[in-house]
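>>> Predicted structure and sequence below. I'll ask about it afterward.
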Amino acid sequence: MKNLFLSAAIILGGLTSFASTSPISNSIVKTISIQDEYTEIKLEEVPAAITEALKKAYPDAVLSKAYKNAKSEYKLDVAVGDKVGNLFANADGTWIKK
């Protein structure tokens, strides 16, 4: 009788390990890289509207480089204090979030 209970417990214990399923995850990661071709321009070629907008938004900013793409969007390399970053603007001085 003792052997019967022991063998039943072993069989049930073995079946529960097969009953558990591991989660299956099929994850597809799609990465889209959008790269606009910007060409470097002289700082004198940056429109006055952009330089005025830069002075208004960031009075202490120093413009180090400027780039322009085919859609007349400008990429500006700017330093404010010890922080360096990029700003994007249209030709009319409107800031673009990218």
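Ah, there it is. Residues are numbered from 1 along each chain as shown.
>>> Only C-alpha atoms from now on, for both contacts and neighbour counts.
Will do.
>>> Let's verify the nearest residue in space to Val46 that is not next to it in sequence: helix, strand, or coil?
The shortest distance from Val46 to any residue other than its chain neighbours is 7.2 Å, reached at Ala66 (Cα to Cα, 6 or more residues apart in numbering). Ala66 falls in the strand class when you classify it by DSSP: H, G, I helix; E, B strand; the rest coil.
>>> so where do the helices sit in this protein?
Taking DSSP state H to define them, one finds helices in the chain at 2-19, 48-57.
>>> any chance of these in TSV, with mean neighbour count and distance to Ile41 too?
Listed next are those as TSV, based on neighbours: other Cα atoms under 10 Å; distance: least, Cα to Cα, whole Å:
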stretch	mean neighbour count	distance to Ile41
helix 2-19	10	66
helix 48-57	15	14
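>>> Comparison target, given below:
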Amino acid sequence: MKKLILASVFTFVGLTAFAQESEMAMAASEVVETTQDGFSEITMDNLPEAVSAAVSKSYPSATIDKAYVNDKNQYKLEVSLEDGTSGTLYADEKGNWIEL
């Protein structure tokens, strides 16, 4: 009889453990915009034509790898040349080179 009562208790405890609601932690996803020195990365579609034209005129063999913009509409361009060198250029929205 003791074994029957003990088995009933274990069964009851086991079933109640599975009946409890489990809290699932939902991972919140956030979109974080990275900034570098006040510059936010933009797509090449958002790069003004004047800036693209200035790069192709001054550096014909250069390829723009990444482009960034700040709140003053100044553009930071990471470019690479055909010979494997790379560098950073800064321009205003009219395509004039600036020093930062």
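Noted; the coordinates are in hand. None of the values given here were measured: they were computed from a predicted structure.
>>> quick one on the thing from earlier: okay, the helices of the first structure in CSV with distance to Thr39 of the first structure next?
Formatted as CSV, the helices of the first structure follow (distance: least, Cα to Cα, whole Å):
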stretch, distance to Thr39 of the first structure
helix 2-19, 61
helix 48-57, 17
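>>> Touching, the residue nearest to Val46 of the first structure and Leu43? I think so.
Yes - Ala66 of the first structure lies in contact with Leu43 (Cα atoms under 8 Å); the separation is 6.1 Å.
>>> Comparing the two, which shows the higher neighbour count?
Ala66 (22 against 14; other Cα atoms under 10 Å).
>>> how near is that one to Phe88 of the first structure?
Distance, Ala66 of the first structure to Phe88 of the first structure, using Cα to Cα, to the nearest Å: 10 Å.
>>> cool, and Glu52 of the first structure?
For Glu52 of the first structure, the distance to Phe88 of the first structure - Cα to Cα - is 14 Å.
>>> Ser72 of the first structure too?
Ser72 of the first structure is 11 Å from Phe88 of the first structure, by Cα to Cα.
>>> More neighbours: these two, which one.
Higher neighbour count among Ser72 of the first structure and Phe88: Phe88, with 19 against 13, using other Cα under 10 Å.
>>> Next up, the contacts around that one.
Contact analysis of Phe88 of the first structure by Cα atoms under 8 Å, 6 or more residues apart in numbering lists 73-76, 95-98.
>>> show me where the second structure has strands.
35-36, 39-42, 63-69, 74-80, 86-92 (DSSP state E).
>>> Tabulate the ones you listed in JSON lines, adding columns for distance to Thr16 of the second structure.
What follows is the strands of the second structure, written out as JSON lines (distance: least, Cα to Cα, whole Å):
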{"stretch": "strand 35-36", "distance to Thr16 of the second structure": "51"}
{"stretch": "strand 39-42", "distance to Thr16 of the second structure": "53"}
{"stretch": "strand 63-69", "distance to Thr16 of the second structure": "57"}
{"stretch": "strand 74-80", "distance to Thr16 of the second structure": "61"}
{"stretch": "strand 86-92", "distance to Thr16 of the second structure": "64"}
